[in-house]
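K.L.:
okay, here's the prediction I keep looking at, along with the sequence it came from:
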Amino acid sequence: MNSLNNLWSDDVLMKAAGLPQQELPAACLYIVGVPIGNMGDITLRALWVLSRADVIAAEDTRETRKLLERFGIDARLISVREHNERHGAEQIEALLAEGKRVAMVTDAGTPAVSDPGARVVEYLHGIGRRVIPVPGPSAAVTALSAAGLLGAGFTFIGFLPPQPKARRQAVEALRARREPFVLYEAPHRILALLEDIAEVLSPERRVVVARELTKKFETISAMNAGDLGKFASTHDPRGEYVVLVDEEPPKEEGLTAEAEAWLRDLAPEMPASKLAAIAARRTGMPRQEIYAWLIHERDAAGSSSD
């Protein structure tokens, strides 16, 4: 058991929350959510569990040490990150077999949600070990609460593939989703992601770009997908990003008069297949329907000139 700072052993808030009376089983893995930026977001229960864990498995022991020192917690740390998760799982199992309490944390947020931890949890479930969640901050839910998405429910996607071609294909696959979805992205790839979204999704689909959540320079920007290109060209990328895409807005049946007019203007300038693909991205209509309309218009124009 750790040597505890009185801050957490006798604190009135801990007693008010009833934590001293709550069960804290040994030989269990505790999945502990930690702040995504603002240290004030740590929960009382997270502090209670971390201060009483025999060992803390951390994504980056240096970052976790800073958090623990801030709150006066002294603990043994081991490294469990993306590239050593299987070994980490076996190391944790050995500790649990000794009757130890082990807590798992990532650098920010909740383990196993676009962060290391899922393989460890799956391994321990497979051998019958108990895993106890200790809820904490999540960038996805934090962003959703301030995004004002109107669609019911959401799909959490997380990070898309970093390679340009694979990322573009992933965005094209997401276009078919009618419900809201949530993406994560790193600063050095965010502009490319926003440009892909602007080119692929319906221009009127609502998108919210959130960065540096809970931190000093937090920004939450809402716009239509059609405006993302302009936003990306003037945006200075920094910090971690959450990109939220709202539900697909209802579509009008068929092409509008305005869309038909510009299609007629552009038809002589490019092949019907290419124009149909561009118009499908801009209108949200199926490419095949637009292509069929272009061919019909071309045939009709040819017949009238005979």
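P.N.:
Sure thing, it's come through.
K.L.:
contacts, neighbours, all on C-alpha from now
P.N.:
Will do.
K.L.:
tell me where the stretch 1-150 of the chain has strands.
P.N.:
Ranges of strands within the stretch 1-150 of the chain are 28-32, 55-58, 76-79, 102-105, 130-134, based on DSSP state E, counting those that start in this stretch.
K.L.:
okay if I get the ones you listed as TSV plus mean neighbour count and distance to Leu68?
P.N.:
Formatted as TSV, the strands of the stretch 1-150 of the chain follow (neighbours: other Cα atoms under 10 Å; distance: least, Cα to Cα, whole Å):
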stretch	mean neighbour count	distance to Leu68
strand 28-32	26	13
strand 55-58	25	10
strand 76-79	17	10
strand 102-105	27	11
strand 130-134	16	16
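K.L.:
would CSV of those strands with distance to Glu93 be doable?
P.N.:
CSV is the format used below for the strands of the stretch 1-150 of the chain (distance: least, Cα to Cα, whole Å):
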stretch, distance to Glu93
strand 28-32, 9
strand 55-58, 12
strand 76-79, 13
strand 102-105, 9
strand 130-134, 11
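K.L.:
which residues touch the nearest residue to Ile190 once chain neighbours are set aside?
P.N.:
With sequence-adjacent residues excluded and distances taken as Cα to Cα, 6 or more residues apart in numbering, Ile190 is closest to Pro237, at 7.1 Å. Applying Cα atoms under 8 Å, 6 or more residues apart in numbering to Pro237 gives the contacts Pro187, His188, Ile190, Leu191.
K.L.:
this is the other structure I want to compare:
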Amino acid sequence: MSPDLPPTPERGEASGVLVLAGTPIGQVDDAPPRLAAELAAADVVAAEDTRRLRRLVGDLDITLSGRVVSYFEGNEAARTPALVEALQAGERVVLVTDAGMPSVSDPGYRLVAAAVAAGVRVTAVPGPSAVLTALALSGLPVDRFCFEGFLPRKAGERARRLAELADEPRTMVFFEAPHRTAAALEALAEAFGADRAGVVCRELTKTYEEVRRGGLAELAAWAADGVRGEVTLVVAGAEPVAADTDPTSLRAAVEALVGEGMRTKEAIVEVARRAGLPKREVYQVVHVDG
């Protein structure tokens, strides 16, 4: 028995529904039953890769009754207005990407934002997530984490991004292309330290799944010979460092950030964060005691 779907608007109603449908990151058996039902019932299926969609449909043993349109990074800006018009005409539009949840480092954000702005209902079919799967398998703290997507391709931009994250206390999750994994790990080791704990998750849920743990420099050396398949990186957050809370040091730290171009208010917030103090205490030191 197929699962019940949320009510589908009749054609001509004021608004349809945009469905973000999570797809398997590996084995098709991981697909939720509702994915098949949504695809079969859709008026429009917007797919990142229509060939992969056809394979998925075959694996799920269903038939599409709606029309299929491609929706990928190169055409999403141009395709979004027409899809919003379809939604406003009462159609049910299902968005799928190659693997995982649409809009999470995949096409979809632009359409979601446009649908929300147009007052269209947006819902989702929960599905497998490389981010959460890698995080759960990593063995690193999961109580607090952040997802940073893909690192910049250019070395200079990548180094600047990582410098901003060097003091991040939360566990970090990154996506990376296999041919850039070694360079990314080298840059991570340089920015965060050779011994910072990291995990490379490769081909998650697939036949050749591999989860390799170690220090960042060790992982970079391992990756130097080449990495194949889909890659997700998980990196431990920075260890808390005892900050110097002496008023003179706090005032100097604020002045140093202001000298680098930061506004005083922002510098106070940043110094308070680094010192683990309420910002009002640093404000007191700078504006009252100083």
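P.N.:
Structure received. Predicted model, so just to flag it, every value in this text is computed and none were measured.
K.L.:
superposed, what's their TM-score?
P.N.:
Superposed pair, TM-score by TM-score structural alignment, normalised by the length of the second structure: 0.77. Supporting alignment: 236 aligned residues with a Cα RMSD of 1.9 Å.
K.L.:
hang on, the earlier thing: give me the PyMOL select line for the contacts of Pro237 of the first structure, limited to the buried ones.
P.N.:
The following PyMOL line selects those of the contacts of Pro237 of the first structure that are buried, judged by 16 or more other Cα atoms under 10 Å:
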select buried, resi 190+191
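K.L.:
could I get the full set of helices for the stretch 151-290 of the second structure?
P.N.:
155-165, 181-192, 216-223, 247-259, 264-275, 279-283 (DSSP state H, counting those that start in this stretch).
K.L.:
so the fourth one matches what in the first structure?
P.N.:
Meaning helix 247-259 of the second structure. Using TM-score structural alignment, helix 247-259 of the second structure lines up with nothing in the first structure.
K.L.:
what helices or strands is that helix leaning on?
P.N.:
In terms of contacts (3 or more Cα pairs under 8 Å, 6 or more residues apart in numbering; DSSP states H and E), helix 247-259 of the second structure is packed against helix 264-275.
K.L.:
burial measure for Ile42 of the first structure, as a count.
P.N.:
20 (other Cα atoms under 10 Å).
K.L.:
isn't it up against Val34?
P.N.:
Yes. With contact defined as Cα atoms under 8 Å, Ile42 of the first structure counts as touching Val34 (5.7 Å).
K.L.:
find residues that contact each of these two.
P.N.:
Shared contacts of Ile42 of the first structure and Val34, counting by Cα under 8 Å, 6+ apart, come down to Gly136, Pro137.
K.L.:
okay, the helices of the stretch 151-290 of the second structure, which one's buried deepest?
P.N.:
Scoring these by mean neighbour count under mean count of other Cα atoms under 10 Å gives helix 181-192 as the most buried, with a mean of 22.
K.L.:
what's the mean deviation for it versus the first structure?
P.N.:
Superposed on the first structure, helix 181-192 of the second structure shows a mean distance to its aligned partners of 1.0 Å (mean Cα distance after the TM-score superposition for the first structure).
K.L.:
what range does that helix cover in the first structure?
P.N.:
Residue span in the first structure matched to helix 181-192 of the second structure, by TM-score structural alignment: 190-201.
K.L.:
please apply the same query to stretch 157-165 of the second structure.
P.N.:
Stretch 157-165 of the second structure maps onto residues 166-174 of the first structure, going by TM-score structural alignment.
K.L.:
next one: the matching stretch to chain centre, how far?
P.N.:
Offset of stretch 166-174 of the first structure from its chain centre (Cα atoms, centre = their mean, to the nearest Å): 16 Å.
K.L.:
how about stretch 16-25 of the first structure?
P.N.:
With Cα atoms, centre = their mean, you get 32 Å for stretch 16-25 of the first structure.
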